[in-house]
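Engineer: Below are the sequence and a predicted model for it; my questions follow.
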Amino acid sequence: MTIDISWSALAMFSAVLLIPVLINWHFQLSLGKDIAISLVRMAVQLALLGIYLQFLFDLDSLWVNVLWLALMLVVGASAIIGKAKLPQKALFIPVLSGLILGLSPLLLILLFALLKPSPVYSAQYLIPLAGMLLGNSLSANIVALQRLFNALSEKTSEYEAYLALGANRQQATLGFVQTAMQQSFAPVLASMTTVGLVTLPGMMTGQILAGSDPIIAVKYQLVILIAIFVMLSISIATTLSLTVRIAISQTGLVKLTSR
């Protein structure tokens, strides 16, 4: 049984936000405006999301769920490119393709083979699962793209040396792509290594607080962590491979740079 939190109790708990506000004031961090905007947006967006998800769960329409999933993918791809400070128009398709290829097979396996909700497109499962997988893929994709373009900018002579030796664009950028992938995988690998010892994952914690058996919560958390790592692997590999093709001409000329 889930213990409800009253709005008045939530408002009282929010008073702890005075602590970071005072820290900002004491250390003169000049983050007051950013903190205020972030807190207001967080509260408004979550409230609207709660209302919308309640409507979405009650409606449970296949086409509405698919449309919402498509919107999540488009916004996610746009956010990755924007945060990486790269040309939006040129890289939108590579990034979106990486997210779709990473997310789609995992959702199909989870919904049709593992969880088998009724109906199989149930918004209660489809939307949260997609949200967790996409949310955990954003930062890793941003890191991967930033590292790739930084390497092309900072190690131009090394890149040109490979081309001079007869390497094609894939061969010349292989080392850069490898480094970008290694660095983007590092946070999730560290999280997987320390889970259960240093960290107690959010999904598992939420299920336990909702009254689920801890073993069941562990099973769900294992499924999500595995799915996140697989999606990261597919989406980043696809995004970087397609980005190299678009950002660099067949002759090796770098056509795109970070802003």
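Structural biologist: Done, it's in.

Engineer: only C-alpha atoms for contact and neighbour calcs from this point on.
Structural biologist: Fine.

Engineer: Without its sequence neighbours, what residue ends up closest to L242?
Structural biologist: Of all residues not flanking L242 in the chain, P94 sits nearest, at 5.4 Å (Cα to Cα, 6 or more residues apart in numbering).

Engineer: Wait, a helix at that neighbour?
Structural biologist: Yes: counting by DSSP: H, G, I helix; E, B strand; the rest coil, P94 is part of a helix.

Engineer: also this one, for the comparison:
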Amino acid sequence: MDDAPEGNHPFLTYGNVGIAAAFVVLDVSVSFVLKLGVGTSLLISAVRCVIQLSLMGLVLDKIFATKHPAAVFGLAALLMLLGTLETTIDKCKTRFRYMFPSVLFAFVCSVMPISIIGSIFAIKNVPFWTPDQYVPILGMLCGTTISALVVVITATLKELHDNKDKTETMLAMGATRYEACLPIAKDSLTLALTPVINQMSVLGIISIPGLMSGAILGGSSVEQAAKLQMIMMFLIASSTALATIVITVIALSIVVDPEHRLRSDRIDTRDVAVHRAFFAAVHGIAYEFRRISDRVFGLKKEDDEEHERLLG
């Protein structure tokens, strides 16, 4: 039966998910009524969440069943590739030249070594790639790293694009690109790492983190759950910091070249080509629909006028 408990845990169905989703629908309704402009994004994200987690559940079932390192590392490569696509195509509205390989490089340099070393030495998984232990670590590192990368890239490129006169003045007065870019890097990294730093500072006092709650619900002792949360928080913070530092250095090195010149031509503020093609197609369809509607209703209006003229 759907309501039958599984061990000490209730068996959840999509009906339970729907109850939780009702609160999201309420927020969307409030946004539409007050015209706040966040309802559509919230609704799309909620739908994506359901679809993506459902698919992820099917994939993880297969990977956990195989217990083969090739499947685990294949999933790791897929997660980092999707994370790179999400960062470069969907989340970042401003991009720089060679952004895709740069973001992928930042992912590989931060998430992979920290997840592997943390799994081996901090969590002591044997083998370290054990699917039900390593995959959740990898997923949490990737998720937090994506958010930080988006923030640091957006802040860095916005400063270089909007306040380029300031940077160009410093370079013209003899500053090296390191000296001219250091304040930008500091501000961008501070902005990107503030959520992680704040999260670490309030754990255990103001909030009980999800991982710790999950471990307790899974039957672990509170002490062990707390230690696991500490380990994961440190892994997340280190991965996020390393990835943001790497991508900031790469972005600044590309936009400000070795000749100490600001290359604004290497910053692209246009929509991604995929988005431009999509919007062009939508606008084309809308234009044709409006043209056909005008013809149909225009003819109908002419017929009505002719009918009224004959009657009158």
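Structural biologist: Sure thing, it's come through. All of these numbers come straight from a predicted model, not from anything done at the bench.

Engineer: now what about the TM-score between them?
Structural biologist: The TM-score (TM-score structural alignment, normalised by the length of the first structure) is 0.90; 259 aligned residues with a Cα RMSD of 2.2 Å.

Engineer: one step back: now do the contacts for the residue nearest to L242 of the first structure.
Structural biologist: For P94 of the first structure, the contacting residues are T238, T239, L240, L242, T243, by Cα atoms under 8 Å, 6 or more residues apart in numbering.

Engineer: What residue in the second structure is paired with it?
Structural biologist: Matched by TM-score structural alignment, P94 of the first structure corresponds to S102 in the second structure.

Engineer: What are the buried residues along the helix or strand hosting T239 of the first structure?
Structural biologist: Using DSSP states H and E, the element containing T239 of the first structure is helix 214-247. Residues of helix 214-247 of the first structure classed as buried by neighbour count (16 or more other Cα atoms under 10 Å): 217-218, 221, 224-225, 227-229, 231-244, 246-247.

Engineer: now do stretch 171-179 of the first structure
Structural biologist: With burial defined by 16+ other Cα under 10 Å, the residues of stretch 171-179 of the first structure counted as buried are A172, T173, F176, V177.

Engineer: Tell me roughly how far that stretch lies from the second structure on average.
Structural biologist: In the superposition with the second structure, the average deviation recorded for stretch 171-179 of the first structure is 1.1 Å (mean Cα distance after the TM-score superposition for the first structure).

Engineer: likewise stretch 126-143 of the first structure?
Structural biologist: Once the two are superposed, stretch 126-143 of the first structure sits an average of 0.9 Å from its aligned residues in the second structure (mean Cα distance after the TM-score superposition for the first structure).

Engineer: Provide the aligned range in the second structure for that stretch.
Structural biologist: With TM-score structural alignment as the criterion, stretch 126-143 of the first structure aligns to 134-151.

Engineer: same thing with stretch 44-59 of the first structure?
Structural biologist: Under TM-score structural alignment, the match for stretch 44-59 of the first structure is residues 51-66.

Engineer: Tell me the buried residues in that stretch?
Structural biologist: In terms of neighbour count (16+ other Cα under 10 Å), stretch 51-66 of the second structure has its buried residues at L60, I63, F64.

Engineer: okay, those in CSV with secondary structure and distance to L34 of the second structure next?
Structural biologist: Listed next are these as CSV, based on DSSP: H, G, I helix; E, B strand; the rest coil; distance: Cα to Cα, whole Å:
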residue, secondary structure, distance to L34 of the second structure
L60, helix, 40
I63, helix, 45
F64, helix, 46
